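> structure for the following, please:
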Amino acid sequence: MNAQEPAPFELYAVRYARHSGRKAQDNYIGGGDFHDAESDLEYFVWVARRGRETYVIDTGFEEQAAIERGRTLLIPVQEALSLVGVDSQTVENVVITHLHYDHAGTLERFPAAQFHIQDAEPAYATGRCMCHPVLRHPFNVDDIVSFVRKLYSGRVTFHRGTAELAPGLTVHLVGGHTAGLQIVRVWTRRGWVVVASDATHLYGNINRRIPFPAVYNVGDMLEGHRLVRELADSEDHIIPGHDPLVMLRYPAPSPALQGKVVKLDVAPTSAED
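Have a look, this model is predicted:
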């Protein structure tokens, strides 16, 4: 390790839910006549860990949201996190990439956490844009109320643009999918990996430059693709928010965790779409 480089983080994607039966128009504006355009979505939370430092990225959703939205909850998020030795009760830092139901739905399960979010996101989620059902639909009002309670209890840290949370871990405002979507850049033993969250749901969105249909600002989403590429060491260092290929490209930490958790701080074993 170079003396000027920070110690690397371990980085994991933890799968907790799935949505099947999607059509091309569900994943790409204008649809798409290409292989895997009708891809299912997987739902992840991510963990960056370095010694005693632990950062959980997003908090997922619970059974009631899965029922209401027709998703399959494979394992409760807190149980999923325990597979990599993380106890949600003691986690001190949670990065919320945005406030959609599938990324900020279990905040109450993190009683010791400080929540990191962009200024623009709660302004969007509680402002005039929520008068429009199509923009309001991906949010859960109870999750937003829970977030506001965390704010009033002094447990929210706001960021405006780029911020360093720790040496080797930074957040960056992207917008596009929501007004305040942020991505997370993590220094690992293989270099800079970008947890893109919903800056690109699928590899196909960023690779084909076709936005995902759930979008607040198409121009910002496309510019977000550019920023993701700039911040990642290579295309193999980009981790999309919902692509099933993540579970195929990266290895599990152990045979027992196959299909449940993958390591993102090692090179992918496959780069095929």
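> CA atoms for contacts and neighbours, from now on please.
Fine.
> test my guess that residue 14 contacts residue 262.
Yes. With contact defined as CA atoms under 8 Å, residue 14 reaches residue 262; the gap is 6.8 Å.
> can you list contacts of stretch 161-168?
Residues from elsewhere that reach stretch 161-168, judged by CA atoms under 8 Å, 6 or more residues apart in numbering: 6-9, 118, 170-173, 185-187.
> what about the helices in this structure?
Applying DSSP state H to the chain gives helices spanning 24-27, 63-69, 77-82, 120-125, 133-136, 141-152, 203-208, 218-231, 245-249.
> looking at these, which is nearest to residue 91?
The closest of those to residue 91 is helix 77-82. By CA to CA, the value is 10.5 Å.
> to compare with the earlier structure, here is another sequence to fold:
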Amino acid sequence: MSDWEIYAIKYAERNARTRADSFIFDDNHDAPHPMDYFMWVLRRGPEVVLVDTGYDTKEAEARGRPIRLDPVAALQPLGLQPDDITQVIVTHLHYDHAGGLHLFPNATLHLQSAEMAYATGPCMCHDTLKMPFTAGHICETIKRLYAGKVVFYDGDAQVTDGVVVHCIGGHSRGLQCVRVRTQAGWMVLASDASHYYENVFARKPFPIVVDLQNMLDGFETLHRLASDPGLIIPGHDPLVRSYFPQAMAPHIHRLDTGPIKAVRS
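Alright, predicted model coming up:
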């Protein structure tokens, strides 16, 4: 079968952050450290798979974290409308990855069983662990489940030809990365298994974590799954936009052709 195209869609940013927000162990915690927010589109001919959904204006207002583009508007340069999306890989159920599920009513969700159990279980009695989740997004997932539109995985699984999910955990109990066959080789959408290149390359843990060992082991897994370290795509790093070419609109970058310059590792 043919290879997949991959597009990174930036829909939001948060610049009032420091390195203390990104790394548990760092010598310069007060230095600025901005964050980009992405979702990703996989495309092969008429086939389309959306990886994560971003979050909408209502969630942005509730959390005081504005978005630049509504997820639906962000997809329009690719010629995609909400009803066109029939498959969504949910890397995990945090608000910025699952906050737009309701915008894609025709989609079947692909999710790790461990993530659903985590987001609906006793761990959510702890405010610190509950903070990145929003109840309405979890309820939307449950509604989709009762409509027969959730596919659960327990570990590693093929979603379709050339698209494989791998359970990482760490940041969230059922966090999964997505390995995709492209013209550049096997590319890994790390999502929050590595927020930044520096997390995975320098083995620096991100502060929001449920299992630190799983997070650290996950860095090794990302390296093992990618054909080249430069094909590991972190979930929130603004550097992605400098390593990969812009396509169709300023907020969209094409990944599957490979980086346009060497990725610093």
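> could I get the TM-score for this pair?
TM-score of the superposed chains, computed with TM-score structural alignment, normalised by the length of structure 2, equals 0.96; 264 aligned residues with a CA RMSD of 1.5 Å.
> coming back round to it: now mean neighbour count too, for the helices of structure 1, in TSV please.
Formatted as TSV, the helices of structure 1 follow (neighbours: other CA atoms under 10 Å):
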stretch	mean neighbour count
helix 24-27	19
helix 63-69	13
helix 77-82	19
helix 120-125	19
helix 133-136	14
helix 141-152	16
helix 203-208	18
helix 218-231	19
helix 245-249	20
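> so which of these gets nearest residue 52 of structure 1?
Comparing these under CA to CA, the one sitting nearest is helix 77-82, at 15.3 Å.
> now the closest one: which residue numbers in structure 2?
Aligned by TM-score structural alignment, helix 77-82 of structure 1 falls on residues 71-76 of structure 2.
> from the chain's centroid, how far away is the matching stretch?
Computed by CA atoms, centre = their mean, to the nearest Å, the chain-centroid distance of stretch 71-76 of structure 2 equals 16 Å.
> how about the contacts made by the aligned partner of residue 244 of structure 2 in structure 1?
Aligned against structure 1 by TM-score structural alignment, residue 244 of structure 2 finds its counterpart in residue 250. Residue 250 of structure 1 is in contact with 262-264, 266-270, counting by CA under 8 Å, 6+ apart.
> how about 10 Å then?
Contacts for residue 250 of structure 1 were tallied using CA atoms under 10 Å, 6 or more residues apart in numbering; they are 12-13, 261-271.
> among those, who's most crowded?
Neighbour counts for these (other CA atoms under 10 Å) peak at residue 264, which has 31 neighbours.
> who touches it in this structure?
The neighbourhood of residue 264 of structure 1, defined by CA under 10 Å, 6+ apart, consists of 10-13, 46-48, 188-190, 193-195, 236-239, 246-247, 249-253.
> what's the answer for residue 171 of structure 1, then?
Per CA under 10 Å, 6+ apart, neighbours of residue 171 of structure 1: 95, 97, 116-118, 159-165, 182-186, 194-195.
> please check those residues and keep the buried ones.
Listed as buried from these are 95, 97, 116-118, 159, 182-186, 194-195; burial here means 16 or more other CA atoms under 10 Å.
> so can I have a markdown table of those showing distance to residue 68 of structure 1?
Formatted as a markdown table, these follow (distance: CA to CA, whole Å):
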| residue | distance to residue 68 of structure 1 |
| --- | --- |
| 95 | 25 |
| 97 | 22 |
| 116 | 27 |
| 117 | 26 |
| 118 | 28 |
| 159 | 32 |
| 182 | 26 |
| 183 | 27 |
| 184 | 29 |
| 185 | 32 |
| 186 | 34 |
| 194 | 31 |
| 195 | 27 |
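> ok, the residues you listed vs residue 148 of structure 1, which is closest?
Residue 148 of structure 1 lies nearest to residue 117 out of those, by CA to CA, at 12.2 Å.
> which residue in structure 2 lines up with that closest one?
Counting by TM-score structural alignment, residue 117 of structure 1 lines up with residue 111 in structure 2.
> circling back to that earlier point, of the helices of structure 1, which is nearest residue 104 of structure 1?
Residue 104 of structure 1 sits nearest to helix 141-152 of all those, at 6.7 Å, using CA to CA.
> where does the closest one end up in structure 2?
Per the alignment by TM-score structural alignment, helix 141-152 of structure 1 matches residues 135-146 in structure 2.
> outside of that stretch, which residues touch it?
Contacts of stretch 135-146 of structure 2 (CA under 10 Å, 6+ apart): 55, 59, 93-95, 97-102, 105-109, 111, 116, 119-120, 147-152.
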